[in-house]
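# Sequence isn't available, so here's the structure alone:
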């Protein structure tokens, strides 16, 4: 199977390089002194994928400066546009200029902008209120750097800034993330009544937003997730824009959950696991995925997103690698890990490796992020054929693995490494070597997996 590398504004040149090419809108061509933005992103597809996101975001900010900004409330957007312009023109955005020549040229440009306005007869210069926000900000940035441009972010600007800075590389995940942000942003705007500056959002607004979510019938856990999104938006804006304000969404209280988190899903009993193997026996694709999930404790997305190149079966410890690739990103760096393959999972992996071309997905039907929900729905229906307990899910297999590792007394350090859980917040976790593949393999070999007799 041949994958075609298609990303907006990126072309594969005849010399083998991946190049970003984008036409500059006519209103901005005199400013940037070019009709097209061109940059080499790399010589391999992987290099281009890594470089694309940050550079595309930079160009988006640059071109956004062509839009009119007539209101002072949009000063933050103006400042970001100026920063992008300065970077493109190789000017230092954070000072009056690196050299005497640059400072002189910037002063001349500032004079040229101000000369478009009628001067005050007493001062010989235009009054500040007569200069448009965009021109005033540009003059300030030219003469002192963008840090001198004082910008008060509004709620919508803070959310837009967060979308850019926390841009999810996967199209499907990005769409879902932005939809979630839009919903909670609109909920907050209904509380405040209008798009007010962030500094005007207070604790009462935060409590009202929380109460509105709960009154709507949202579970406390879901409401907390929504508030955490807003808290993250405010924290990033406050930090990156040097705002002298506190985050009103910090340490907001929620009703205590009636059910412990560990009870939201239950491990699958042995008879359910064996019945599921029997249920899937006639569907090789689902049986292969189930087997890998069962014997690794990995998440659905981690297995569904595997490429053939993620399988390393020739070394002393056959394993698969969970890492970002062309199909998916990872939520945290602790998810990046190697998982040994043992028993039936190794048999499945060897067969899949032989049948799949390098760098192709092992499960093309469900490989794309947007197809993961399709797998979940299909697998859930099949699981309901063998158990009606609502707390039994495919994700329960991770609970099974956690229990099995505890029973095998392999130690928490090995448990965390196998399941991709982070322990970096503790001081002791910062010392010593990482868990070796050999240790992980030995731990899995201690686990007694419930599989059909003929597989034993």
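Thanks, I have the structure now. Quick caveat: nothing in here was measured; it's all calculated off a predicted structure. Residues are numbered from 1 along each chain as shown.

# rest of the way, CA atoms for contacts and neighbours
Fine.

# Could I get the buried residue list for the helix or strand where residue 50 lies?
Per DSSP states H and E, residue 50 falls inside helix 45-64. Neighbour-count burial for helix 45-64, counted by 16 or more other CA atoms under 10 Å, picks out 48-49, 52, 56, 58-59, 61-64.

# Give the buried residues for whichever helix or strand comes after that helix.
Beyond helix 45-64 on the C-terminal side, the first helix or strand identified by DSSP H and E is helix 75-88. Residues of helix 75-88 classed as buried by neighbour count (16+ other CA under 10 Å): 75-86.

# I'd like these as TSV, with distance to residue 415 appended.
Formatted as TSV, the buried residues of helix 75-88 follow (distance: CA to CA, whole Å):
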residue	distance to residue 415
75	50
76	46
77	46
78	49
79	47
80	44
81	47
82	49
83	46
84	45
85	49
86	49
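
# which one of these is nearest residue 362?
residue 84 (41.0 Å; CA to CA).

# Now do the contacts for the spatially closest residue to the closest one that is not a sequence neighbour.
Spatially, and ignoring its direct neighbours in sequence, residue 84 is nearest to residue 62 (4.9 Å; CA to CA, 6 or more residues apart in numbering). By CA atoms under 8 Å, 6 or more residues apart in numbering, residue 62 lies in contact with 81-82, 84-85.

# Which stretches in the stretch 101-250 of the chain count as strands?
For the stretch 101-250 of the chain, no strands are identified by DSSP state E, counting those that start in this stretch.

# Ok, the stretch 301-450 of the chain next?
Under DSSP E, counting those that start in this stretch, the stretch 301-450 of the chain gives strands at 311-312, 319-322, 337-340.

# Take this one as well and set it beside the first:
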């Protein structure tokens, strides 16, 4: 019977997903219980794995369990193993009670943040881009220069997998028009910077490497006091709220943000909204 480490590699090869969450989960389980044949893992191993994350939030513990549950489901199906998955339906005490709400930035705060960011160093140029496109931090931090396209009428960024980072979901792959003056100026400054690197943020991105943890920690310190503990992810939350308040259709909001659509099967038909139409919607909230 195949070992967990062997199944994990096969799983990643077939699924073509961002390997980091699964890799962290598999490594921790091997530390806790050993690299066992996949049919030998039991509920006791799942509980020991969960206990090793006792200092983490319940949402983080749930995601780690789900990674392992998916890998074992894959193994049981591939090897025709008739066994209940010990990492599924695990109860986490107090789940959800430790969640903290993410307050979005107000428009006044965004204007202040963008103005300061455009006058500061290279890394902070990412903030207007995040706030005006709704992208995740890793999506913009890992942008390559070739992902920024100038068309006759639009400036467009292509969010796609590359050598330094994968994407969270299939819906994360998308093209976005950039219509905000603040985000446009930030991208222009990044493109004009003298560098041989193919990446926009050369200090944080290189072939096979993305230092998103350091960037995230830097922004946490930068935003904590003047903006009441808001994070870069608060920009993404606020972006969706702003589009919603301007009566942008849900399908368009999901397409722009790379969110999974909740609109039913029909939303997956066709190519989605055109770039000019998305640009029209984004102009409603542009800063």
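Perfect, thanks for sending it. Just so we're clear, the structure is a prediction, and the values are computed from it rather than from any experiment.

# can I get the buried residues of helix 45-64 of structure 1 in JSON lines with distance to residue 136 of structure 1?
Formatted as JSON lines, the buried residues of helix 45-64 of structure 1 follow (distance: CA to CA, whole Å):
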{"residue": "48", "distance to residue 136 of structure 1": "38"}
{"residue": "49", "distance to residue 136 of structure 1": "38"}
{"residue": "52", "distance to residue 136 of structure 1": "33"}
{"residue": "56", "distance to residue 136 of structure 1": "27"}
{"residue": "58", "distance to residue 136 of structure 1": "23"}
{"residue": "59", "distance to residue 136 of structure 1": "23"}
{"residue": "61", "distance to residue 136 of structure 1": "19"}
{"residue": "62", "distance to residue 136 of structure 1": "18"}
{"residue": "63", "distance to residue 136 of structure 1": "19"}
{"residue": "64", "distance to residue 136 of structure 1": "18"}
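
# Which stretch of structure 1 is stretch 133-146 of structure 2 matched to in the alignment?
On structure 1, the counterpart of stretch 133-146 of structure 2 by TM-score structural alignment is residues 296-309.

# So which bits of that stretch are buried?
296-309.

# before we move on, what about stretch 256-269 of structure 1?
265-268.

# Tell me the spatial nearest neighbour of the residue nearest the centre of structure 1, not counting adjacent residues.
Nearest residue to the geometric centre of structure 1 (CA atoms, centre = their mean): residue 168, 3.8 Å. Closest residue in space to residue 168 of structure 1, ignoring its immediate chain neighbours: residue 174 at 4.8 Å, by CA to CA, 6+ apart.

# does that neighbour really touch residue 164, like I thought?
No: Residue 174 of structure 1 lies out of contact with residue 164 (CA atoms under 8 Å); the separation is 10.7 Å.

# Can you tell me what residue 164 of structure 2 aligns to in structure 1?
Match for residue 164 of structure 2 (TM-score structural alignment): residue 327.

# Let me see the ranges of the helices in the stretch 101-250 of structure 2.
107-118, 126-133, 137-141, 181-192, 212-224, 232-245, 250-257 (DSSP state H, counting those that start in this stretch).

# Would you tell me which of those gets closest to residue 79 of structure 2?
helix 137-141 (35.2 Å).

# once aligned to structure 1, how far is that closest one on average?
For helix 137-141 of structure 2, the mean deviation from structure 1 after alignment is 1.1 Å (mean CA distance after the TM-score superposition for structure 1).

# Show residues contacting that helix.
126, 129-130, 159, 165, 167, 200-201, 204-205, 210, 212, 216, 232-233.

# try stretch 430-438 of structure 1
Contact with stretch 430-438 of structure 1 is made by 317, 338-340, 413-414, 417, 424, as judged by CA under 8 Å, 6+ apart.

# Repeat that for stretch 27-42 of structure 2.
With CA under 8 Å, 6+ apart, stretch 27-42 of structure 2 has contacts from 1-5, 7, 45, 48-49, 52, 72, 75-76, 81, 83, 86.
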